[in-house]
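In: just to be clear, the model below is a prediction. Sequence and coordinates:
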Amino acid sequence: MPVFRYALERWPAAPYRLVVLHRGPLAAEEQEIVEQLSDASIEEIPYSNFEVQLADLAAQPDALLERFWNQAGSPPLPCMILLYPPEERIGGAVWSGRLTMNNASVLVDSPVRREVAKRLLEGHSAVWVLLECGDSEKDTSAKAFLQSHLEQMEQILELPAAVRGTLARETEPIVATTPPLQIRFSLLTLSRTDPAESALVAMLLHSEGDLFQYSAFPLAFPVFGRGRALYALVGKGITGANIGEACRFLVGPCSCQAKALNPGTDLLIVADWDAGLAGSIVEALESQLVLGLAKGALLRNMLVALALIVLVVAFLAVRIARQTAKHQL
C-alpha cells in the first residue's frame, strides 16, 4: 500500500493545543469567542484536531505557559497561543494572537487548508504547498520548476507492484472505494503575508527548527494523508532529485505503519476525512493478502497430504510385492 493512501485511511491527525491565557474573569464577548472555539474543537467535533485549554494566570500561575507567552512576545491578555501536538516533539508556541473573533477564525480555518483537504479527498497523492518568499522572480521560477517536475513524476512513478496486481484483477472492494487510488500531484501557492493564512504559514515555518532563516527563498512542502506536511524543500534545494525523492517516498510501499516513525508534521486542518472515504482500499488489499496467504497455506497442506498418500501407497505396494514373492517361494 502506498504511503499516501495508508496515511489517508489510517493516520488520524494529532490534536494541537490551543491555550487561552488570561488574568481574571473573561468579558462576555471574550467568553463567547472561547465557546465558539470549543464548539469547533475535538471535544465537540470528533474529526477536529485541536483542543482548547483555558489558563487563568491570576488564579493559577503556570511557569511553562508564561514562558510560551514570553516567547510569543507577551501579547496583551487575553490571548491565544497554539502549541504543536505532543507527539510532534516541537517545543515553543506555533502561533499567537489576541483573543478576537477574527483571530479565532484564522486559526481554525483558511482557504488554502480547505483546498488542501478537498484535493486530498479527491484522491491527490499529495498537494505541494509553495510558500512564497515575496521575490516574484524566485517565486515564479520555483513554481514553474515544481509544476513541471510534478507532472513528470505523475508519468514516471507507479504504484507498488502488489497494489497494481490487485487493481488489475478489478475486485469489487477495490473498484468501489472513494477516492480512487491514483498517482496525482498538485500545487498551491501560499503568501507569507496573507493575513487569512497566518496560522498555516506559522505551522509550516515552525515544523523544522531552521526554516525562519530562509525568508529570502521559496519553500515547498508536500502535504499528504490527513494534512501531514512531509518536510520542506528550500530555495535551491527545490531540485528534480529532491522532488523525485519525496514523491517516490509517498508513492512507495508503506513499510512502517506507525505514523510516529515516519517523517512529517500534522497541520491543524478541520476536515471530516472519514466522511470523504467510501470503502477502504487498505482493508481490501489486506483481505486479498490474507486470502492469498490462506490459499497458499491450503495448497501447501494439499501437497503435503498428497505426498503422504504417495508414500503410503508406495509403502503398501512394496509390502504387497514382498509378500507375493514370499508365497511364490
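Out: Right, received. Where do you want to start? Just so it is clear, the model here is predicted, and its values are computed rather than measured.
In: going forward, measure contacts and count neighbours with C-alpha atoms only.
Out: Noted.
In: mind checking the SS state of P25?
Out: In three-state terms, and counting by DSSP: H, G, I helix; E, B strand; the rest coil, P25 is coil.
In: okay, now it: neighbour count?
Out: Applying other Cα atoms under 10 Å, we find 12 residues neighbouring P25.
In: how far away is it from A55?
Out: 11 Å (Cα to Cα, to the nearest Å).
In: which elements pack onto the longest helix along the chain?
Out: Counting residues, the longest helix found in the chain (DSSP state H) is helix 281-328. Applying 3 or more Cα pairs under 8 Å, 6 or more residues apart in numbering; DSSP states H and E, we find helix 281-328 packed against helix 3-10, helix 161-168, helix 172-175.
In: in the helix or strand hosting F145, what counts as buried?
Out: According to DSSP states H and E, F145 maps onto helix 136-156. Applying a neighbour-count criterion of 16 or more other Cα atoms under 10 Å, one finds 138-139, 142-143, 146-147, 149-150, 153-154 buried in helix 136-156.
In: contacts for it, please.
Out: For helix 136-156, the external contacting residues (Cα atoms under 8 Å, 6 or more residues apart in numbering) are 130, 132-133, 183-187, 189, 217-218, 235, 238, 240, 243-244, 247.
In: repeat that with 10 Å
Out: Under the contact criterion Cα atoms under 10 Å, 6 or more residues apart in numbering, helix 136-156 has outside partners 125, 128-133, 182-189, 191, 216-220, 235-236, 238-241, 243-244, 247-248.
In: same question for stretch 319-329.
Out: Contacts of stretch 319-329 (Cα under 10 Å, 6+ apart): 313-318.
In: kindly indicate whether L159 is helix, strand or coil.
Out: Once three-state DSSP is applied, L159 turns out coil.
In: how close does it sit to L291?
Out: On the measure of Cα to Cα, L159 and L291 end up 21 Å apart.
In: ok, these two, which is more surrounded?
Out: Each of L159 and L291 has its neighbours counted (other Cα under 10 Å); L159 has more, 18 against 12.
In: does the more buried one touch R184 like I think?
Out: No - in this structure L159 lies outside contact range of R184 using Cα atoms under 10 Å: 11.2 Å.
In: identify the contacts common to those two.
Out: V251.
In: dropping in the other structure now:
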Amino acid sequence: MNMLLLRIACCCLGGWWATACASAGACSVPVFRYALERWSADLYEVDVFFRGELTAEERRHLSRLEDAAQANGGTVNWEIVRCNIERELPPDLAKVREALGDVAWPQVVLRQPGGRRGSPIVWSGPLAMADENLARSPGRTELMRRLLAGDAVVWMVLVGDDEQAQAVTHRLQDALATLAEEIPLPSGVGLPGSELFARIPLKIRFSVQTVDGRDADEAVLRNLLTPHALAAVTPTETLVVPIFGRGRALAVFRAADVEETLIGDVSRFLCGACSCQVKESNPGFDLLLSVNWDDQLFGEDPPPVDARSPPAEAVYVPIPGGLAEPAVAAASADAAPSQAPPDGHHDAAGEPRPEPLARRRFGRNTALLAGLLVVIMAVLGARRR
C-alpha cells in the first residue's frame, strides 16, 4: 500500500514533468474536463465459464450480457469472455476456474480491468444472476448525474461507520466550499489545442455524495473500490473517493486520512491544466457503469477523433542559447541598448513581457504536485508511528 501511495504522487509529477518539458503549448483544459471529454472508460472483464454446450435459455442470457457491452452498441464498460471448461484455458483463466471450486455451471466472474494480469474478482455467481444491474446501483446513478451536470469532482463518502462518515463529510464540505472560490480555471482554455467539446458549462464545482456501503444494492460498488484502498480497511470502515471524468476514481482513502491539506492538493491537481494527456500515465481507475458517455456529452455532434487523442510524438521547441562571449556582448550592447538582461523577459521595446504560459504552469503545477507528495508521505509517516 505504501508503494501505491508513492506511485500516485510520482506518476502525477513524472508524467506532467515530461509533457511540460516537451511542449511549450501544453493543454490548458482542466484534468477533470479533459478526462470527461477524451478518456474512454477501461473495460471490465466478464468471464463466463460453462461446460460443453449452453442451453437455449443460457445462450439468450449470455447474448444479453454481450449486447450490453459498449463494443456491441450497449452502455456497459465490460467485455465478455466465453470459457468452455472442457477445453484448455489460458493459465490465468484456469486459475479463476480452479478458485470457483465445485459449482453448478455456467458461472460468471466479473474482474477488474486488466483481468488477464490477475486483477481482483469483483463478483461471481450463476449465469442466471448476472445482468446489466451489476453496472447499476442508486449510488452510481447519482454519481453519473452529478458528473454530467458539471461537477468537477464528486467526493464519494462510502459509509461503513456513521460517526466516521459524519465527521469526514463536514471536513469535506467546509474545505470544498472554500476551494471552489479559490481555485481558478487554467489560462488558455478554448484556444487551439485546448478546445472544449461537451455542452456542459465549465465550472470549478465540487460535491460530496454519501452512499451507504452497507446497503446490499451497493455491494458491487464497495467491491469495486475496496481493492484500491491505500491502506488496509475493515468492512465497517468509511471510505472517501474523489471521482471525476467518466467515473474515474483518483484513489480510495480511509476517512481518517482525509484532512484539509489532502483535500486541497487533490482538488487543485484535478482542476489544474491536464499536463499529461495519456490516460495510462495518470493515476486512478474507472468504475463499472452503464451509460453512453458520448451521447450524453456530445449528442449528434461528437468531436473529431484526432482532437480527442494525445499527440503521438513530443513536440520539441528551440531552446535559447547561453550568454554570448564578453567581447561580442559588449559590441551588441551598443547596437541594442534595450536588450533584456540574461534572466529577464522583455520585448523589443524594453517592456517586461509576461512569463510564458507553459512556464507559469510549470511552476504552479510543480508546487501543487510536490505538495501532494508531501501530504501522502506524511500520511505514510503517521501510519508507521
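Out: Cool, the structure landed. Keep in mind the model is a prediction, meaning the values are calculated, not measured.
In: which residues touch the equivalent of S125 of structure 1 over in structure 2?
Out: When structure 2 is aligned by TM-score structural alignment, S125 of structure 1 is paired with A152. Residues in contact with A152 of structure 2 (Cα under 10 Å, 6+ apart) are 30-33, 36, 146, 180, 202-207, 242-245, 267, 270-271.
In: please redo it, this time with the cut-off set to 6 Å
Out: Counting by Cα atoms under 6 Å, 6 or more residues apart in numbering, A152 of structure 2 touches 32, 204-206.
In: how close does the most centrally placed residue in structure 1 sit to L99 of structure 1?
Out: Nearest to the geometric centre of structure 1 sits G225, at 3.2 Å (Cα atoms, centre = their mean). With distances taken as Cα to Cα, G225 of structure 1 is found 31 Å from L99 of structure 1.
In: aligned partner of L202 of structure 2 in structure 1?
Out: Using TM-score structural alignment, L202 of structure 2 pairs with L181 in structure 1.
In: helices and strands around the helix or strand L204 of structure 1 falls within, which ones?
Out: Taking DSSP H and E as the criterion, L204 of structure 1 maps to helix 198-206. Judged by 3 or more Cα pairs under 6 Å, 6 or more residues apart in numbering; DSSP states H and E, helix 198-206 of structure 1 is in contact with no other helix or strand.
In: that helix aligns to what range in structure 2?
Out: With TM-score structural alignment as the criterion, helix 198-206 of structure 1 aligns to 219-227.
In: and stretch 118-129 of structure 2, what's buried?
Out: 119-125, 127.
In: in CSV, list these along with distance to A229 of structure 2.
Out: Output for the buried residues of stretch 118-129 of structure 2, formatted as CSV (distance: Cα to Cα, whole Å):
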residue, distance to A229 of structure 2
S119, 14
P120, 13
I121, 15
V122, 14
W123, 18
S124, 21
G125, 24
L127, 29
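In: so which two of these are the farthest from each other?
Out: Farthest-apart pair in the buried residues of stretch 118-129 of structure 2 is S119 and L127; separation 20.5 Å (Cα to Cα).
In: could you tell me how many residues sit around the aligned partner of R114 of structure 1 in structure 2?
Out: Mapped onto structure 2 by TM-score structural alignment, R114 of structure 1 lines up with T141. Residues near T141 of structure 2, counting by other Cα under 10 Å, number 14.
In: what's the answer for L303 of structure 1, then?
Out: For L303 of structure 1, using other Cα under 10 Å, the count is 12.
In: swap in K203 of structure 2?
Out: 15.
In: equivalent analysis for T75 of structure 2, please.
Out: 18.
In: quick one: it from N292 of structure 2, how far?
Out: T75 of structure 2 is 5 Å from N292 of structure 2, by Cα to Cα.
In: one more: D217 of structure 2?
Out: From D217 of structure 2 to N292 of structure 2 the distance is 22 Å (Cα to Cα).
In: give the aligned equivalent of R67 of structure 1 in structure 2.
Out: Under the alignment (TM-score structural alignment), R67 of structure 1 pairs with K95 in structure 2.
In: show the contacting residues for that match.
Out: No residues are in contact with K95 of structure 2 under the rule Cα under 6 Å, 6+ apart.
In: secondary structure class of it, three-state.
Out: Using three-state DSSP, the secondary structure recorded for K95 of structure 2 is helix.
In: one more: the one 3 residues further on?
Out: At E98 of structure 2 the chain is in helix, as set by three-state DSSP.
In: just the one 4 residues further on next, same as before
Out: For D102 of structure 2, the secondary-structure state derived from three-state DSSP is coil.
In: any chance you could map the helices in the stretch 151-300 of structure 2?
Out: Along the stretch 151-300 of structure 2, the segments classed as helices by DSSP state H, counting those that start in this stretch run 162-182, 219-225, 260-271, 293-298.
In: buried residues, the third one. List them.
Out: Neighbour counts over helix 260-271 of structure 2 (16+ other Cα under 10 Å) mark 262-271 as buried.
In: of those, closest to E195 of structure 2?
Out: So of these, ranked by how close each gets to E195 of structure 2 (Cα to Cα), first place is C271, at 15.8 Å.
In: which non-adjacent residue is nearest the equivalent of the residue nearest to the centre of structure 1 over in structure 2?
Out: Taking TM-score structural alignment, G225 of structure 1 has G245 as its aligned residue in structure 2. Using Cα to Cα, 6 or more residues apart in numbering and skipping the chain neighbours, the partner closest in space to G245 of structure 2 is L36 (3.7 Å).
In: which position in structure 1 pairs with that neighbour?
Out: That one, L36 of structure 2, aligns with L8 by TM-score structural alignment.
In: what do you get for N84 of structure 2?
Out: Counting by TM-score structural alignment, the partner of N84 of structure 2 is D56.
In: let me know whether that match touches R23 as I believe.
Out: Yes - applying Cα atoms under 6 Å, one finds D56 of structure 1 in contact with R23, separated by 5.1 Å.
In: more neighbours: the two, which one.
Out: Ranked by neighbour count (other Cα under 10 Å), D56 of structure 1 and R23 place D56 first, with 17 against 14.
In: what's the spacing between the helix or strand T19 of structure 2 falls within and its chain's center?
Out: Assigned by DSSP H and E, T19 of structure 2 belongs to helix 2-22. A distance of 14 Å separates the centroid of the chain from that of helix 2-22 of structure 2, by Cα atoms, centre = their mean, to the nearest Å.
In: how big is the angle separating it from helix 260-271?
Out: 40 degrees (axes from the mean of the first three to the mean of the last three Cα atoms, to 10 degrees).
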